[in-house]
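> I would like the atomic coordinates for the input below:
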Amino acid sequence: MARIPSKEEILAWISENPTQTSKRDIARAFGIKGQDRIDLKRLLKELEAEGHLEKRKKTYRDPDKLPPVSILEVSEITPDGDIFADPLEWQGEGDKPRVLYVAKQGDPALKKGDRLLCRMTEVDGGDHDYEARLIRRIGENARRILGIYRKGHEGGRIIPVDKGSDKEWMVPEGAVNGATDGELVEAKQSGPKGQMGLPRAQIVARLGDPTAPRAVSLIAIHQHGIPDEFPDEVIAEADKMKPAGLKGREDLRHLPLITIDPHDARDHDDAVYAHPDDNPKNPGGFVIWVAIADVAHYVTPGSALDREARNRGNSSYFPDRVVPMLPDRLSGDLCSLHEGVPRAVLAARIVIDAQGEKKSHSFIRGLMQSHASLNYGEVQQAQDGSPNDKVAPFMDEVITPLYDAYFALRRAREARQPLDLDLPERKIVLSDEGKVESVRFAERFDAHRLIEEMMVLANVAAAEELNRLGRPLLYRVHEEPSQEKLEALREVAQASGFTLAKGQVLQTRHLNQLLSQAEGSEFDELINMSTLRSMTQAYYFPQNFGHFGLALKNYAHFTSPIRRYSDLIVHRALISGHNWGTDGLSQDDIDQLEATATHISQTERRSMEAERDTTDRYLAAFLSDRVGNEMTGRIAGVQRFGIFVRLDETGADGLVPVSSIGAEYFRYEEPSQSLVGERSGLELTVGLPVLVRLSEAVPVTGGLMFQLLEVAGKPVKTTGRTPGGKGVRRKPARAGKKSAKTRAKVRRTRK
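Presented below is the predicted three-dimensional model:
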């Protein structure tokens, strides 16, 4: 008979072995077997009753300590990038322990409210009690719900605004927070997910009328957790700022720098000027000046402005508003290169040859004064021979040399062969009341490309300059496609009658050759979209892996520090590298460079998703009075559950469920991204022209449903089911012989 341990010995074992706390583990540790387990069970029950232990499923633990594996919720992300989380299973009597989340390479970017399952390690000293390492993330802000409140008998329900979400949430009477029927609300989960019936939620914010025009972008802002109000200390800090003077700067006010932006631009952070190079060793060459607002002068490391800018990561742009990275005192005033006003800048002076290749560059911290604020349309009109009164005085000295320099850069671009996708951009035009007036594809002028090429040139120069100086920076990285994605693209190309080179190092020119083969054919859109889908997503990183899409070895974002934190980091690195002042890259900036890169890559994706969701909702609102109309489009995506169709007129995307297409079974062919009818042989693949009927448009979610009428001009029989209805037809299973395992199970059941 084994000796039964004392209560003190059991507690000491549990404390020293936090991962081996089940009754079986304790019994094995003390050599307890057979009937003696009854005595051990009694001791554990007594310890539990006395409050020394808490039973958690089949394990015991000290209630004043966290279990070795715990569920946490991210509660704080410091300006230095440290992530702290609250333990959700804390049962102790004192304050909750402070938990520091320790990320490892490959962990996802986190934000406040994320829930995590983590392995815990108790630590002594410092500003935290435990360190947590990720096992897996439990949803992504799963406890937050944005939806329409519907009043009921006792409380009500919330209908989520997420596209494709059909789960409603119950709101108890005491958790309504004054919300009225039909109001847009933000709520959080208030009960466990595993309970019977609808999950429960508590309303935490009332956001007003969901049909109001300004609610469209507001939904996306709240849904994606984009900070849209500046803290008081940030506004106060910005309001105290004064315009930078000439001290410590080179005077560039004599240069006829101009800004060229969209006609409705909210800020002006870049100015350009070009002139022929008078160096006889560079015949036909040009000197290009690119001046960028010196945001680093105002947003210094560790300041309240800096902490908030890093937290936001970037500005977010919507058709009716912008959520800026910086307060308007900076973004719309002191850091905006307004016409006729002295403004602090970092300027790149770049020399190119007649073929557009960069020969040299230098950087200057200066003071400029914009000679004109122009827009793309009027500049292009002037270049085409019809200058207006504002542009005419600048034609000979500024506009013509800029275009001549651009034509040289274009020759260099053609030689470099960056990826040349043809993907037109949609533009939503709103009325003064915020309603959609029209949806059209934005015009693309050479004036747009001129600015783009000069910004790319300046970004390359910034990366190369910091490499030369040996300074840390954030690169803009775009890696080549994976072999799996390339093989999928190759199969789509072959199925369309084209070829993509194999057995060699992939370069963008190979993809351009494929795009050129498809240009003008019925497969044009298919190949463009399939090529886009094969690409990896660009991101920021302190190490240089090149930019595949632009076919560049060195690339960093330098030209938009008003709206991108990455560019501010690059500016600070240039300031430090040239000893231009004390407002350069701090040691904290350097220590947190990788964490900053991960964070701002995530905020960039967050903004892109919010902007896309807003566009979808505006398009659904625009089309909501056209339900029942027939429209032309092309298949933009294929999944097992149906096809996505992009309309020709507006570029809006909607779903045709497979359950509504033809009275037959459709087989999903993943390699060719197609659905194939088993009886008719009808093949639905990306890029095919279709005729559809709009059957549903839901502005609050941005969802569109279509009924397929024709494919490539040929009519398609429908099932008569309403698109959006539940259920997908499945192929009837064939009767087959039961396996031996199944037969044995049946025999045991029948005995």
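
> from now on I want contacts and neighbour counts done on CA atoms only, so please keep to that.
Fine.

> which elements pack onto the longest helix along the chain?
Selection of the longest helix in the chain by residue count, based on DSSP state H, yields helix 593-623. For helix 593-623, the packing partners by 3 or more CA pairs under 8 Å, 6 or more residues apart in numbering; DSSP states H and E come out as helix 215-223, helix 304-312, strand 316-318, strand 436-441, strand 539-541, helix 565-577, strand 689-698, strand 703-711.

> now mean neighbour count too, for the ones you listed, in a markdown table please.
Formatted as a markdown table, the helices and strands packed on helix 593-623 follow (neighbours: other CA atoms under 10 Å):
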| stretch | mean neighbour count |
| --- | --- |
| helix 215-223 | 22 |
| helix 304-312 | 22 |
| strand 316-318 | 20 |
| strand 436-441 | 14 |
| strand 539-541 | 22 |
| helix 565-577 | 25 |
| strand 689-698 | 22 |
| strand 703-711 | 23 |
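
> want to try JSON lines for the ones you listed, with distance to Ala347 as columns?
Output for the helices and strands packed on helix 593-623, formatted as JSON lines (distance: least, CA to CA, whole Å):
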{"stretch": "helix 215-223", "distance to Ala347": "34"}
{"stretch": "helix 304-312", "distance to Ala347": "22"}
{"stretch": "strand 316-318", "distance to Ala347": "26"}
{"stretch": "strand 436-441", "distance to Ala347": "33"}
{"stretch": "strand 539-541", "distance to Ala347": "23"}
{"stretch": "helix 565-577", "distance to Ala347": "10"}
{"stretch": "strand 689-698", "distance to Ala347": "48"}
{"stretch": "strand 703-711", "distance to Ala347": "46"}
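
> so which of those comes closest to Gln602?
Gln602 lies closest to strand 539-541 among these, at 8.6 Å (CA to CA).

> quick one: the closest one to chain centroid distance?
13 Å (CA atoms, centre = their mean, to the nearest Å).

> one more: stretch 138-152?
21 Å.

> check stretch 453-461 too.
For stretch 453-461, the distance to the chain centre is 24 Å (CA atoms, centre = their mean).

> circling back to that earlier point, which among the helices and strands packed on helix 593-623 is found nearest to Gln639?
Among those, strand 703-711 sits nearest to Gln639 (CA to CA), with 14.8 Å.

> could you also give me the structure for this second sequence? I'd like to compare it with the first:
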Amino acid sequence: MAKPTTKPKNTSGPKRTRKPSADALPTREQLLEALAEQTDIKGKRDLAKIFGIRGDMRRPFKAMLNELEGEGIITRTRKALRRTAALPHVTVLDIPTDADPDNLHAFPAQWNEEQGEKPRVQVLGGRDARVVPAPGDRILARIDAGEGEPPAYTAKAMKILDKPRRAHIGIVRMDEDGARLVPVDRKQKEMRIPPGDLGDAKDGDLVEVDVKPAGRLMIPRARVTAVIGNPASEGAISLIAIHALEIPYRFPASVIREAEQAEEASLKGREDWRDVPLITIDPHDAKDHDDAVYAELDTDENNAGGHIVTVAIADVAAYVRPGTALDREAYLRGNSVYFPDRVVPMLPERISNELCSLKEGQPRAALAVRMVIGADGKKRSHSFHRILMRSAAGISYQQAQAAIDGTPDDKTGPLLEPILRPLFAAYETMTKARDNRGPLDLDLPERKIILDEKGMVKDIRIPERLEAHRLIEEMMIAANVAAAETLEQKRSPLLYRVHDEPSSEKLQSLRDFLGSLDIAVKKSDNVRTSDFNGILAQARRAGNIDQVSEMVLRSQAQAEYAAENYGHFGLNLDRYAHFTSPIRRYADLIVHRALIRAERFGDDGLSDSEVEKLAGIAQHISATERRAMSAERETSDRLLAQFLSSQIGARFEGRISGVTRSGLFVRLLETGADGFIPASTLGQDYYRYAEDQQAMVGDRTGEKFGLGDPVTVRLLEAAPVAGSLRFELLSEGTRGNPSSSKRTIRRPSRAQALRARRKR
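This next block holds a predicted model:
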């Protein structure tokens, strides 16, 4: 830092220094040096005087200070600023993915290397800990600085945090002025890439960049640090979401090595079920088969008309044991992620597609549940078994359905009488109990994106929902319930799949909306799943099922994993656990280990250290599930935006899928693509957001555009990198009473406005 040229008259205040140059701000290093040398600096005003900050320089100077404070490099005590010399009492820590699960350590998430090497922090745990983190987690922690220099830091986790997007990802675009970066995050603005900072990147490349403010006004500039690939040429749009959300997609060498060294499980310690004709029913293009089913009439005279249903699930726990590299990587990933152009698996192919895939005719290790179903469809009893099985056949949903409908093929013909008919008969019986239970009857169609050989959208289809699909779903639900019941009976800890009932706020919003449609709903917050099914039944009769289904879906809480049980509202079940997909979900692997421990099936069950960490595991895998859902949704948005980018100006039919103060969200009927119509472009009136109606209502005309309304739109803009579309509204809204519409307007609160912005 430049030394002052004259001694100030008032020696009691901070020393005045000369600006680094006529028009430049001080560097971060100069700011930190001033804070270290002049201990009497009271705040930003003193620092501004030291560096002669005035006029247009005040705003970027303040931004620099806020950035330093946000990174934890400087701290504020009342109005005094100081450089951070030690970790604050509460801070954010990152636990390395290769940390010892039984002796965790962490490092500060933000650290200025000028202060020296990052301090290592010991993370304390134990049975009494309310939050139990694991390798790979980011935590908010309370810090204790022990004796010594440097301090021996220890931390107690307060909360496990979702990791933010740390990487700056974008697409390089060349123009006459050089290179610019088009960020994948819709909220970020484009940046210029100086000529010397482009590296080996070319036009269209997906790159990772460092962002640094430059110049007097601190305009952000991007510097390419890594070229990830070119989605257009490689047909890998999913690369954007994978890197932006930091999804691990390459297995470390140690994990591959363990997978390759794994040996097939033997009959030792297992029941021999190789003669039981279990079959797998999967999508026609499935590469792994982790569940098999079999059913037969119960010959017990005390259960006349009943069935015995068996569900066998690949025994992943036999190959992925606690504390191994395979286990650490599976935990880190939490689940497989499914994109239209690829799958990012939780486990290496050697495990998921070979040893744990229940291939036809191959002996495979499995955990099986044998359920006795009464003639009323209710489960009377069940038992778990660790087995060696051999799949009698692997068929698709379409094959199974065609066979039961009267058109079997060469493969399903021999299976029809001995296997398929008993399976469908057992399913029909089980549906009695399902209908009596009354799970939430939201059967929303899911579109499937079909890609061509270049990885671009070829077609969008709504796959037909077959009874064969429902058969497998019902049997998997029954097996999941049985797993939860057994573990509770054995007083074993487990991970539940839980789904809370809707909050009071969401219920009130739903009531307001349904009131505008003259659909009656009880006023109590003590609602049951059957209440929602009654609402949906009324909507079907009234012909507005689309609007109501959308609002009912929005009123629901998000399902998650938890070590404590509070039931599954959507399925209307008191207890529920995920047991049926351990190849692709870590939660199911934990439940398998718990069953192995509870039933004394072997020494590879749930470990004591895992039992202590179940709460943290639940938080982590709930976060990885949300990350996977975001990645899949964003990739679909980008693929659809790219598919429609050649149809600018075209007209489409759609429905209003969301209403906010800023405008309308519209979902196209044919493709399912979502786009936005700004409120400022609606009609010839001034439109206000009527929250109770989930609509935009015109002040003068009363014209209304509401949730679920059919509309015709024109595509004005498509941004494939961001996955966004902008429409122009061509159709008119419904006409109402202007004065009435004004009375029903309720301006959203600040919290509601913030939530609406976050949804966008």
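
> show me where the stretch 51-200 of structure 2 has its strands.
Using DSSP state E, counting those that start in this stretch, the strands of the stretch 51-200 of structure 2 run over residues 74-77, 80-83, 90-94, 105-108, 121-124, 138-145, 153-161, 168-175, 178-183, 191-193.

> if we can go back for a sec, Ile10 of structure 1: which of the helices and strands packed on helix 593-623 of structure 1 is closest?
Closest to Ile10 of structure 1 of those, according to CA to CA: helix 304-312, at 46.7 Å.

> in structure 2, which residue range corresponds to that closest one?
Helix 304-312 of structure 1 corresponds to residues 325-333 in structure 2, going by TM-score structural alignment.

> and if you look at stretch 28-36 of structure 1?
Residue span in structure 2 matched to stretch 28-36 of structure 1, by TM-score structural alignment: none.

> just give the closest residue to Gly92 of structure 1, not the sequence neighbours.
Distances taken as CA to CA, 6 or more residues apart in numbering put Asp64 closest to Gly92 of structure 1, at 4.5 Å, once the chain neighbours are dropped.

> surely the one you found is in contact with Gln91?
Yes - under the criterion of CA atoms under 8 Å, Asp64 of structure 1 makes contact with Gln91 at 6.9 Å.

> which one of those two has more residues nearby?
Asp64 (18 against 15; other CA atoms under 10 Å).

> in contact with the more buried one, which residues?
In this structure, Asp64 of structure 1 makes contact with Trp90, Gln91, Gly92, Glu93, Gly94, judged by CA atoms under 8 Å, 6 or more residues apart in numbering.

> map Ala650 of structure 2 across to structure 1 for me.
Aligned by TM-score structural alignment, Ala650 of structure 2 pairs with Asn629 of structure 1.

> mind checking how far Asp409 of structure 2 is from Pro277 of structure 2?
19 Å (CA to CA, to the nearest Å).

> for the two, indicate the residue with more neighbours.
Pro277 (18 against 14).

> what's the counterpart of the more buried one in structure 1?
Under TM-score structural alignment, Pro277 of structure 2 pairs with Pro256 in structure 1.

> do Asp405 of structure 2 as well
Looking across to structure 1 (by TM-score structural alignment), Asp405 of structure 2 lines up with Asp384.

> pull the contacting residues for its match.
Contacts of Asp384 of structure 1 (CA under 8 Å, 6+ apart): none.

> next, the mean deviation of the match of helix 304-312 of structure 1 compared to structure 1.
Following superposition, stretch 325-333 of structure 2 is found to deviate from structure 1 by 0.3 Å on average (mean CA distance after the TM-score superposition for structure 1).

> residues contacting that stretch, please?
97-98, 135-136, 247-248, 251, 254-255, 258-259, 320-322, 346-347, 586, 621, 624.

> just the ones of those residues in helices?
Ser254, Val255, Glu258, Ala259, Tyr586, Ile621, Thr624.

> so which of those residues wins on neighbours?
Tyr586 (26 neighbours).

> related to what we said a few turns ago, ok, then the element right after the longest helix of structure 1?
Following helix 593-623 of structure 1 in sequence order, the next helix or strand is strand 630-639 (DSSP states H and E).

> what about stretch 256-264 of structure 1, how long is it end to end?
Across stretch 256-264 of structure 1, first to last residue, CA to CA, it's 23 Å.

> stretch 655-674 of structure 1 now?
End-to-end for stretch 655-674 of structure 1, by CA to CA: 15 Å.

> skip the chain neighbours and tell me the closest residue to the counterpart of Ala86 of structure 2 in structure 1.
Matched to structure 1 by TM-score structural alignment, Ala86 of structure 2 sits across from Lys65. Sequence neighbours aside, Gly92 is the residue nearest to Lys65 of structure 1 in space, at 7.3 Å (criterion: CA to CA, 6+ apart).

> pretty sure the one you found is touching Pro63, no?
Yes - taking contacts as CA under 8 Å, Gly92 of structure 1 lies within contact range of Pro63: 5.2 Å.
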